[in-house]
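Novice: Requesting a structural model of the entry that follows:
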Amino acid sequence: MEQAEADLLMSPRGAAALEAEAALPGTPDPFARSAALRRAGFSAGETAALLTQADLRRRAAGRLGPDAARLLLTRAGLEQATRREVAAEHAARVRAAGFDDVVDLGCGIGGDALAFAAAGLAVRAVERDPVTAALARHNLAPFPGARVEVGEAETTEAADGAAVWLDPARRTAGHSDTRRLRPDDWSPSLDFVAGLLSERAAGVKLAPGLDHELIPPGVEAQWVSSGREVAELVLWSGGLARPGTGRAALVLGRAGAAELTGPGPAVDVPPGPLGGVVAEPDGAVIRSGLLGDLARATGSHPVGPGIAYLTGDAIEASPFLDRFAVEAVLPLDPRLIARELRARGIGRLEVKKRGVDLEPAAFRRRLGLKGDGEAVLIATRTIKRRVALLCRRLR
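Specialist: Here you go, the predicted model:
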C-alpha cells in the first residue's frame, strides 16, 4: 500500500466512505460501487483503494472476528495475520508465564499485538515498513498501553524483562503449504530466529510445514490447529517454554482447547489389523510427531505402514480425532465401489485418502452417485493391500 492510500483511509472523508462500503450486505457489484464512489467525488485511485479495503474487511471477518470492522489491512498482512482465537492463546501464554511487557518484532498490521494488548500486556510493536506501521498504529489506537515504531527486527533491543514475539515475513509464495523451508526464505532468517530463541524468552510463529531438522534444540515446538486446519508452528523458549515439553499439539475447536504434549517426538506404534473404527488424527498431532502417544492413549494403531489413520474396535471420542465406523471394506476399484454405493442409495459421499495416488474430487465424479444417503469413503493402505473403507461418521 502507498502512503497516499493510507492517508485517504485514515482521513475522516475516506473513513466514512470505507465504513459505508464495508457495511454493504452480500457481495456488492464492483462496477456499480466504483461508479457510485466516482460520482461522490473520489478519484479512480481513491475508489480502487476504498473498494479494495472494503473487500479486505469482509474477508477478514472470519479470521480476525469483530475487530475486522474497524481495522485497516493489506493483502499480505491479512494473509499472514494470526487468527483471532490463536492469537488469544499466544497472549494467554505470555500472561501465564508472568510477563507484563511484550515486544512484537515485525508486527505487520498488528494481529498478534492486538491480542497482547487486549490481554492487558504493554506492547511495543516494531514494523520495518512505515506505511504498514501507520496501519498498525491505527489498529492499536484503542489500547493506550500499545505503541508502534518503525524499525528493523534484527536491530531492535528489547528490555530484559520483556517477552519477545516474532512472526517472520515469508519471502516465497505458497509458504503455508511448503514442507521444506530454507532459512533464507524468511525475513528475519531462521539463523536470526535461532539466536533469538537461545538468548530470550521468545515465541516465534512459523509455517507448520517447517522441516523438523530446522527446529533449534532446547525449544518447545507447538503446532496449533483451529477448526481442524493446522494454522501454525510456534517455537517457545526461555520463560515462555514449559519445562519437560519438547513437542505439543494444541487443538482449538468448538468445545474449547485441548492439548497433547510430550518431551519429544513419540515412539511409533506398529500397524495392526483393521478394526471396526477408523480415526483421522488432527493435523497438529501428525505434524508434531505425537501420533504414537495418541495411539497408545486411545488403544489404537495405524491401519498400515506410514499411514496416519488409526484403527481399533472401540476408539472413544477425543478432541484429537475424527472417528468413522467401518461398514464395508472394498477393493480400491471404482466399478465395485460404484456398485456398492448404488445398492446402498448413497448420493452424497465425502472422499478421504492417505497413502494412495487418488484425487478425491475426480474419483467421486467417476462413481455416478445417485440417492439420498450419505457416507464417507476412506481410500488408504492396510498392511496387506489398498482398500476403500465405506464408513459412517461418528459424533
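Novice: contacts and neighbour counts: CA atoms only from here.
Specialist: Noted.
Novice: wait, V303 sits on E280?
Specialist: No. In this structure V303 lies outside contact range of E280 using CA atoms under 8 Å: 10.6 Å.
Novice: Who has more neighbours out of those two?
Specialist: Set side by side, V303 and E280 show more neighbours around V303, with 25 against 17, by other CA atoms under 10 Å.
Novice: quick one: contacts for that one?
Specialist: For V303, the contact set (CA atoms under 8 Å, 6 or more residues apart in numbering) comprises P271, G272, P273, L274, Y309, L310, T311, R381, T382, I383.
Novice: joint contacts of V303 and E280?
Specialist: With CA under 8 Å, 6+ apart as the test, V303 and E280 both reach Y309, L310.
Novice: was I right about V326 contacting C391?
Specialist: Yes. Look at V326 against C391 with CA under 8 Å: they come within range, at 4.5 Å.
Novice: anything in contact with each of those two?
Specialist: Shared contacts of V326 and C391, counting by CA under 8 Å, 6+ apart, come down to nothing at all.
Novice: how close does T52 sit to M1?
Specialist: Relative to M1, T52 is positioned 11 Å away (CA to CA, to the nearest Å).
Novice: for L121, that is, sorry about that
Specialist: Distance, L121 to M1, by CA to CA: 29 Å.
Novice: higher neighbour count, the two?
Specialist: Neighbour totals were compared for L121 and M1, and L121 leads with 21 against 13 (other CA under 10 Å).
Novice: What is the burial count for A379?
Specialist: Quick note: A379 (other CA under 10 Å) scores 23 neighbours.
Novice: Assign it to one of the three secondary structure states.
Specialist: strand (DSSP: H, G, I helix; E, B strand; the rest coil).
Novice: Is F192 part of a helix or strand, or is it coil?
Specialist: From three-state DSSP, the assignment for F192 is helix.
Novice: nearest residue to it other than its sequence neighbours?
Specialist: Distances taken as CA to CA, 6 or more residues apart in numbering place E154 nearest to F192, at 7.5 Å, with adjacent residues excluded.
Novice: Just to check, the one you found is in contact with P188?
Specialist: Yes. The pair E154 / P188 is scored as a contact, 7.0 Å apart, by CA under 8 Å.
Novice: compare with the first, here's sequence two:
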Amino acid sequence: MGYGFTVEDVAFLRSAAGIAALAEIDHLALTSASHLADVAAARRTAGERAAMLVETVLLRRKAKSKVEEAANWLFTDDALQQATPWQVAKYRAGRFAGRAVHDVTCSIGTELKYLAQVASLTIGSDLDPVRLAMARHNTGAPVVRADALRPVTRDAAVLADPARRDSSGRRRWRPADFTPPLDELAATYGTRELAVKCAPGIDPQDVPWAGEIELVSLDGQVKEACLWAGSLATQGVSRRATVLRSTVDSWTITDADPSECPVTAPAEWLIDPDGAVVRAGLVRHYAARHSLAQLDPRIAYLTGDTPPPGIRAFRVLEHGRYNEKSLRRLLAGRGIGRVEILVRGLDVDPNALRPRLKLKGTDEATVVLTRVGSAPIALLCKAERVSAG
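Specialist: Here you go, the predicted structure:
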C-alpha cells in the first residue's frame, strides 16, 4: 500500500527544507541490492522523515514513464498507479479546449495539469485532502474538497474518473460498484457536458446516457474507455477508437467512417488491428480506410497487398487448414526454432501448443491460428515493422 502521507507531510515536502532533504535522498541508489543500506543512511540523516522522503524519491523515479516532468511532483503509491498516462491526459484535454472544466475526481492532478493549459477556466476537486494538497503543488490549479456527487460548480464541463478498485486493491467490474457509481454520476450531471474515464471493457448497454464511447490505446496497449455526453460527444459518432503513439503520428477512426470491405482469402500481408479498433467494433472501418479485406466477417484479422504504415504487420509465407501434425511438419521443414503463436477464434493455448511442436532450427516466424467459417486455418508469417513513410 505504500507510505501513508499526511497533509503535514505534503507541507514539509513543499518547503525549502523538504526540497533540500529530497535532493539529499535522491543521491542514494535505492536499488534492490542497496535498499537496506540506503534506508539506514536515510534514517541517519532524516530521522523519522526518512520513510516519507524515500517513498517520494522512489515514486518520482517510478513516475517517469507515466507522468511528464515528474521530477518535482508529489505522489501517493495508489494515486500513481491509478494516474492516466500523460499522453492520454494531454490528448483528452484537447477535447475540452476553450471550455470551463471541473475535474470532479482530480486526485493528484495528472488530468488537471493539461486541462489548465487549454481550458478557459479549470477547477479540481476530490475528497482526499492529501491528494488535493499534492494536486495544488503539482499543477498550481485551484482545488477544493468536495464530493463528486454534490456539485460545487455550475455550467462547467465535467471530467470524472471513478475509482475501480476496492479498499483491498481488487478490481471492480460492475459500473454500479465504482466510486462514484456511473449512473449516479450521469444523473448528477445529466444537463452538463460530461466525460467519464472508465475501463475499456465497459458494456455500452450499461451506459445508455453516453453519446460517444471512445477506446484509447497508447503504444499498442488499450488503456481506457472514455464516455462522452452532451455536446462533448461528437455529433453522428457513437463509437471511436483513438490510437496514440510515441514514435509515429496518432490517429482516430469512428463509426461514421466508411465500413465497406470485402472478405477474401489471405493476401500477401496479414494485419492485426490495434486493440482500440477491435474493442470499439471498428475493424471493418479500419479495413475500408486502408483498402484491406477480412478473412472472416466475425474475426478481427485483416489481409491485403499493402499494410498500413507505422505498424507491425505479418508477411504471409504459407497458409492452409490447421492441424497440429501438419503445422509441426511445416515448421520442421522450414527450420523454425522460435515461434510466436497468435490465436483468435480457436480454443488453442499457445503456451501448451509450443512444446508439442518440438521446434528445432535457427530461424524464427509467427504462426497465426484462426478460422474461416468453421474451418481452422494456420498462417505462417514473418513479422515486419512497416515504415511510417
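Novice: Can you give me the TM-score here?
Specialist: With the length set by TM-score structural alignment, normalised by the length of the second structure, the two chains reach a TM-score of 0.86; 377 aligned residues with a CA RMSD of 2.8 Å.
Novice: follow-up on the earlier one: generate the ChimeraX command that creates a selection of the buried members of the contacts of V303 of the first structure.
Specialist: Those of these that count as buried under 16 or more other CA atoms under 10 Å are selected in ChimeraX with:
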select :271,272,274,309,310,311,381,382
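Novice: Make JSON lines out of the contacts of V303 of the first structure and add secondary structure.
Specialist: Formatted as JSON lines, the contacts of V303 of the first structure follow (three-state DSSP):
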{"residue": "P271", "secondary structure": "coil"}
{"residue": "G272", "secondary structure": "coil"}
{"residue": "P273", "secondary structure": "coil"}
{"residue": "L274", "secondary structure": "coil"}
{"residue": "Y309", "secondary structure": "coil"}
{"residue": "L310", "secondary structure": "strand"}
{"residue": "T311", "secondary structure": "strand"}
{"residue": "R381", "secondary structure": "strand"}
{"residue": "T382", "secondary structure": "coil"}
{"residue": "I383", "secondary structure": "coil"}
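Novice: helices or strands next to the longest strand seen in the first structure in the packing?
Specialist: Longest strand of the first structure, by residue count under DSSP state E: strand 321-331. Applying 3 or more CA pairs under 8 Å, 6 or more residues apart in numbering; DSSP states H and E, one finds that strand 321-331 of the first structure makes contact with strand 277-281, helix 334-344, strand 386-394.
Novice: what about the strands in the stretch 1-150 of the first structure?
Specialist: All strands of the stretch 1-150 of the first structure, identified by DSSP state E, counting those that start in this stretch, fall at 101-105, 122-127, 146-150.
Novice: Tell me which of these sits nearest to E229 of the first structure.
Specialist: strand 101-105 (24.9 Å; CA to CA).
Novice: Okay, angle between the closest one and strand 146-150 too, please.
Specialist: For strand 101-105 of the first structure against strand 146-150, the angle by axes from the mean of the first three to the mean of the last three CA atoms, to 10 degrees is 30 degrees.
Novice: Show the contacting residues for L332 of the first structure.
Specialist: A379, R386, V387, A388.
Novice: for R348 of the first structure, same thing?
Specialist: Counting by CA under 8 Å, 6+ apart, R348 of the first structure has contacts L369, K370, G371, D372, G373, E374, A375.
Novice: next one: stretch 125-144 of the second structure to chain centre, how far?
Specialist: 24 Å (CA atoms, centre = their mean, to the nearest Å).
Novice: Equivalent analysis for stretch 135-153 of the second structure, please.
Specialist: Relative to the centre of its chain, stretch 135-153 of the second structure is centred 24 Å away, using CA atoms, centre = their mean.
Novice: circling back: what is the nearest of the contacts of L332 of the first structure to L196 of the first structure?
Specialist: Nearest to L196 of the first structure among the contacts of L332 of the first structure: A379, at 43.7 Å, using CA to CA.
Novice: pretty sure the closest one contacts K352?
Specialist: Yes. Shown here, A379 of the first structure and K352 form a contact pair, counting by CA under 8 Å, at 6.2 Å.
Novice: With T56 of the second structure as the reference, measure out to whatever residue of the second structure lines up with R70 of the first structure.
Specialist: Taking TM-score structural alignment, the alignment pairs R70 of the first structure with N72 from the second structure. Distance, N72 of the second structure to T56 of the second structure, using CA to CA: 10 Å.
Novice: Looking at the two, which has the bigger crowd around it?
Specialist: For N72 of the second structure versus T56, the count of surrounding residues by other CA under 10 Å is larger for T56: 24 against 14.
Novice: where exactly do the strands run in the stretch 151-300 of the first structure?
Specialist: 163-166, 169-170, 186-187, 202-206, 220-226, 229-236, 247-253, 256-262, 277-281.
Novice: With distance to S288 of the first structure added, can I get these in TSV?
Specialist: Shown next, in TSV, are the strands of the stretch 151-300 of the first structure (distance: least, CA to CA, whole Å):
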stretch	distance to S288 of the first structure
strand 163-166	20
strand 169-170	22
strand 186-187	21
strand 202-206	13
strand 220-226	6
strand 229-236	9
strand 247-253	6
strand 256-262	9
strand 277-281	11
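Novice: Could you tell me which residues make contact with R344 of the first structure?
Specialist: R344 of the first structure touches G373, counting by CA under 8 Å, 6+ apart.
Novice: same question but for A314 of the first structure, I mixed them up
Specialist: G276, V277.
Novice: three-state assignment of it?
Specialist: Assigned state for A314 of the first structure: coil (three-state reduction, three-state DSSP).
Novice: Where does the longest helix along the second structure end up in the first structure?
Specialist: In the second structure, ranked by residue count with DSSP state H as the criterion, the top helix is helix 50-63. The aligned range for helix 50-63 of the second structure in the first structure is 47-60, by TM-score structural alignment.
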